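Enquirer: Give me a 3D structure for the following:
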Amino acid sequence: MVVVQLKKAVLQLKAGDEVAVALRDIRAGEALLPFDLLAATDIPFGHKAALRPLTRGDVIHRLGQPIGLATVPIVAGAHVHLHNMGFERSMAGRAIATRLSNAVRLAQSELPTFDGYVRQDGRVGTRNHVGVLTSVNCSALVASMIADHFRNPAALAPYPGVDGVVALTHKSGCSVADGSRSMNMLRRTLGGYARHPNFSGVLLVGLGCEDNQIDQLVEEERLELGEDLQKLVIQETGGTRASVRRGIEMVEAMLESATKAERQPVPASGLVVGLQCGGSDSFSGISANPALGVAVDRLVACGGTAILSETPEIYGAENLLLERAASREVGEKLIGLLEWWEEYTKDEPQGFDNNPSPGNKAGGLTTILEKSLGAIAKGGTTNLVEVYGYGQRVDKCGLVFMDSPGFDPMSATGQVAGGANLIAFTTGRGSCFGCRPAPSIKLATNSEMFARMEDDMDINCGTILDSDRSMEELGEEIFSAMLATASGKPTKSELLGYGQDEFAPWHVNAWL
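Expert: Okay, the predicted model is just below:
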């Protein structure tokens, strides 16, 4: 449990750490309470202060884990950041399955429930959308025009119980060869969305001459065309206007079916939650991320599933997952992903360390090692039971990992393709984000940002820093919010209309 007294100026996260985090803006000469030490320089809110003198090459720790090296001598009380701390390749150990936890599972009679949509394949939806997906960039306008028709409340009024019509478009689908990694990933992503339980029906819209042929997509992804999954090809239908008219008619038929779906009580084991953090700050790993981790432990105990992703954002702290890998095979899969990313990023100017964005750094995060340490906290303390490729269907319960970039929309897109019916998104800087058809709960890491952006944030996790609230209490609030959201309570991002533009399938190899 983290409890911070307001009189404190800095917080040392673990005894022995060479640095502490500033709980407010600190001026040079001010006491770094509770330590008998004066600030040698100004230290911004959320940034690090040196608690003892450091020489060049000294390893700097946070939460007992290495986050970088001193690049110059640093005096006690000085600001520690980009100007005097640098990146070193991962210093984390890679021992596998050395710290397994005993799985805790609630009895069926003890499971909390939410009101969800049980689909024909048994999976549970938390929303009831109709989707319009595109095979290629060239069909994006037609798909958007079809969905835009139903933005008019009058057009959707005859279909009570439907959350809306969602157009999800992208910039690929042509000049991408069959059998290439990019084409396989695109089709896997589209296939995952086409069968997603938050969609009651899906219309696939193509141009006709693209590389990503709809019939081939359907065949490779083992989809079945029918009343709830239909296709529309622009060149065969007669062009743009004719296709929009026909698409509206097809969607209206799907809406007739969708309005018949009803929510029913289902156990919390039906939740599949994608875990995201973006626009992070130094408090992400102190408040929102570990609180989300508490909620994840609660979810896993109920038989539910949590998907941790963003492979570049576990680098440097991978030991914390490898130690909890349920088997050597699972651990070796994770190491294989990290080795692929080391090769993939070697030509980048800063390699892995290019991941922390300017906003992350302004919020006090200095290296990818430090960012990863906070990011992994979202995964709680349970065992890691499986590792998946991007967009692969998640078929195991518990904490799992999915390969993805650190770009939030791209990462969340893969999670939803894998079956996530809810997203929990932590942010310290104030990311504005949605991910239809899955609702996204936004968790603020500090009270100042929550107050400034309350219209975008669902839960203020900064209360762990400025009150006597326990991490367990906050984790329980997040878990309760998951159940309420899954039952239909709209999130702030949904009320604002986020979620269509954030659809972003990951493409690896170059387009020809």
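
Enquirer: hey, let's count contacts and neighbours off CA atoms from now on
Expert: OK.

Enquirer: now the helices for the stretch 401-512 of the chain?
Expert: Remark: helices assigned in the stretch 401-512 of the chain by DSSP state H, counting those that start in this stretch are 408-417, 447-452, 463-466, 471-486, 492-496.

Enquirer: Go through those helices and pick out the most buried.
Expert: Mean neighbour count (mean count of other C-alpha atoms under 10 Å) peaks for helix 408-417 among these, with a mean of 27.

Enquirer: Mind listing residues that contact that one?
Expert: For helix 408-417, contacts defined as C-alpha atoms under 8 Å, 6 or more residues apart in numbering pick out 188-193, 196, 274, 276-278, 307, 309-310, 390-393, 402, 404-405, 423, 435, 438, 502-506.

Enquirer: Please give the structure of this sequence too, so both can be compared:
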Amino acid sequence: MSESDAAVIRLHADDDVAVATGKLPAGTPVAGDAGVLTRAAIPAGHKVALRAIVVGSPVSKYGQVIGVATQDIAAGDHVHTHNLAMSSARAGAERREWRPPAQPPCNFMGFRRSDGRVGIRNYVAVLTSVNCSATVARHIAEAAERQGLLARFPNVDGIVPITHASGCGMASSGEGYDVLMRTLWGTAANPNFAAVLVVGLGCEVLQIARLTQQAAWRPQASVRSLTIQDTGGTRRSIERGLGELADMLPEVDAQRRTEVPAAELVVGLQCGGSDGWSGITANPALGHAVDRLVALGGTALLSETPEIYGAEHLLYARADDAVAAKLRAKLDWWEEYTTRLGAEMDNNPSPGNKAGGLTTILEKSLGAVAKAGTAPLVDVIGYAEPVRRRGLVFMDSPGFDPCSATGQVASGATMIVFTTGRGSAFGYKPSPSIKLSSNTAIYERMRDDIDLDCGSIVTGGATIASKGDEILDLMLAVASGKRTCSEELGYGGAEFVPWQIGAVM
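Expert: The predicted structure is shown next:
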């Protein structure tokens, strides 16, 4: 990152635009010796043209194409939705040998489960097979809290009802069924859950027997189940559910943290409410932390497939041919899917993203990919499929944050790290969410919600590397039990949102 003037940041020598470090009045110098002045007021985080750009020409930021000029743009003009649009052009990306950062061993205090995996929280799940059992599952969890069931079990972090809107009115086979089944399996298998109570209605398409009999997702001794119809209705089901929890809690409470290597950490990467600073501060700082984690043998999950569109060539260059082909297949599916539904991949960015300075999905994606650092891409998996390899892995998912995070947790993520520029009110259970701000203004406005500010990278108070080091230290602290802002606020009980694919019948 290089500055062309204190008023703006120019990210690459070949860029046609720079980013305003603050609100710039008309007439502000932005290009030093070139004598470029802003021709209108430029909002903070938005783009200003550094040179004249002819209509139809590609426009570059990050040294990459972010769109095409829809009209002639003069040096000093504000560059945004009124004069910049989606482009099919892509810049090149070279394959480079990755040199892992020098990294001394790091450890954290986690829960080593009987299957060898490591959790960072010690929850019990009340998992539903169908929406019809959602209320009973919530009543069981709420009654356990109301009756003080956990008072004698201080080592249990809580009881989490996992409810959703599906499980019936769907085909009993096919893609939609398979996605929901493996999302439920994977969530129940997440090592942040020490035990699981499965609650069903009884007559649903997604039968509990298939969940519990076919799944090798956890030791059977840590799984209990009931159906409302067989148990005798709502009140009896709540009573029985409380009894099942009471039986399981002593063993859950007996779990203890032990020192384990950082290689056991699986982190889901998310960004939401992004702005013009996200790809300059928080995302590359998180990317630095990811490189350090991967060098330690840990795993990071990049997702949100629509939000890598336009930056996919950068990921191809970090993968072998087989992995690159897997990623290309996922993007081909999304292009066909959006076309069939009458949408476009550039329907993203959202209105909030655009207000924060992002214009096209190309620009948003180039900044979003920065949170994955520079490590090789070692695998591409489907939504909620289990992680099979350590390192940087891509999991296919929508860009909707709760849905994407749900898939990551089902794939094995024990922690979510979430960058934001516009502000985020998000958390997840059982996997705690660390939130990073891209600018100091939103951090100060939402101090209760955001764990770490990366805005000081712009002012020179920190570097990408130093802030990345802070992020890794925070990740290890949270893995050892430090509570995040979202945990303190009680977030995470309503954010389970499986990806619903296929017909609702």
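
Enquirer: Going through the contacts of helix 408-417 of the first structure, which ones are buried?
Expert: 188-193, 196, 274, 276-278, 307, 309-310, 390-393, 402, 404-405, 423, 435, 438, 502-506 (16 or more other C-alpha atoms under 10 Å).

Enquirer: Kindly name the residues of the second structure that line up with stretch 284-298 of the first structure.
Expert: Matched against the second structure by TM-score structural alignment, stretch 284-298 of the first structure falls on residues 278-292.

Enquirer: Map Pro505 of the first structure onto the second structure.
Expert: So, by TM-score structural alignment, Pro505 of the first structure is matched to Pro498.

Enquirer: Please tell me how far its match sits from Gly167 of the second structure.
Expert: Distance of Pro498 of the second structure to Gly167 of the second structure, given as C-alpha to C-alpha, to the nearest Å: 11 Å.

Enquirer: just Glu244 of the second structure next, same as before
Expert: 23 Å.

Enquirer: So which of these two has more stuff around it?
Expert: The neighbour count for Glu244 of the second structure versus Gly167, taken as other C-alpha atoms under 10 Å, is higher for Gly167 (23 against 17).

Enquirer: how would you label the more buried one: helix, strand or coil?
Expert: coil (DSSP: H, G, I helix; E, B strand; the rest coil).

Enquirer: Map it across to the first structure for me.
Expert: Gly167 of the second structure maps onto Gly173 in the first structure, by TM-score structural alignment.

Enquirer: Now do the residue nearest to that match when sequence neighbours are not counted: how many residues are near it, please.
Expert: Among residues not flanking Gly173 of the first structure along the chain, Val136 sits closest, at 4.1 Å (C-alpha to C-alpha, 6 or more residues apart in numbering). By other C-alpha under 10 Å, the residues close to Val136 of the first structure number 24.

Enquirer: show me what contacts Val136 of the first structure?
Expert: 169-174, 206-207, 210, 212.

Enquirer: Please convert these to JSON lines, extending it with distance to Glu221 of the first structure.
Expert: Output for the contacts of Val136 of the first structure, formatted as JSON lines (distance: C-alpha to C-alpha, whole Å):
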{"residue": "Thr169", "distance to Glu221 of the first structure": "18"}
{"residue": "His170", "distance to Glu221 of the first structure": "18"}
{"residue": "Lys171", "distance to Glu221 of the first structure": "20"}
{"residue": "Ser172", "distance to Glu221 of the first structure": "18"}
{"residue": "Gly173", "distance to Glu221 of the first structure": "15"}
{"residue": "Cys174", "distance to Glu221 of the first structure": "18"}
{"residue": "Gly206", "distance to Glu221 of the first structure": "16"}
{"residue": "Leu207", "distance to Glu221 of the first structure": "19"}
{"residue": "Glu210", "distance to Glu221 of the first structure": "17"}
{"residue": "Asn212", "distance to Glu221 of the first structure": "12"}
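
Enquirer: Of the residues you listed, keep whichever come out buried.
Expert: 169-170, 172-174, 206-207, 210, 212.

Enquirer: which position in the second structure aligns with Ser182 of the first structure?
Expert: Match for Ser182 of the first structure (TM-score structural alignment): Gly176.

Enquirer: That match belongs to a helix, doesn't it?
Expert: Yes: according to three-state DSSP, Gly176 of the second structure belongs to a helix.

Enquirer: any idea how far Tyr315 of the first structure lies from Gly179 of the first structure?
Expert: Tyr315 of the first structure is 29 Å from Gly179 of the first structure, by C-alpha to C-alpha.

Enquirer: So between these two, which is more surrounded?
Expert: Tyr315 (27 against 9).

Enquirer: contacting residues for the counterpart of the more buried one in the second structure?
Expert: Taking TM-score structural alignment, the alignment pairs Tyr315 of the first structure with Tyr309 from the second structure. Tyr309 of the second structure is in contact with 331, 345, 361-362, 365, counting by C-alpha under 8 Å, 6+ apart.

Enquirer: out of these, who has the most neighbours?
Expert: Busiest of those [other C-alpha under 10 Å] is Leu362, holding 31 neighbours.
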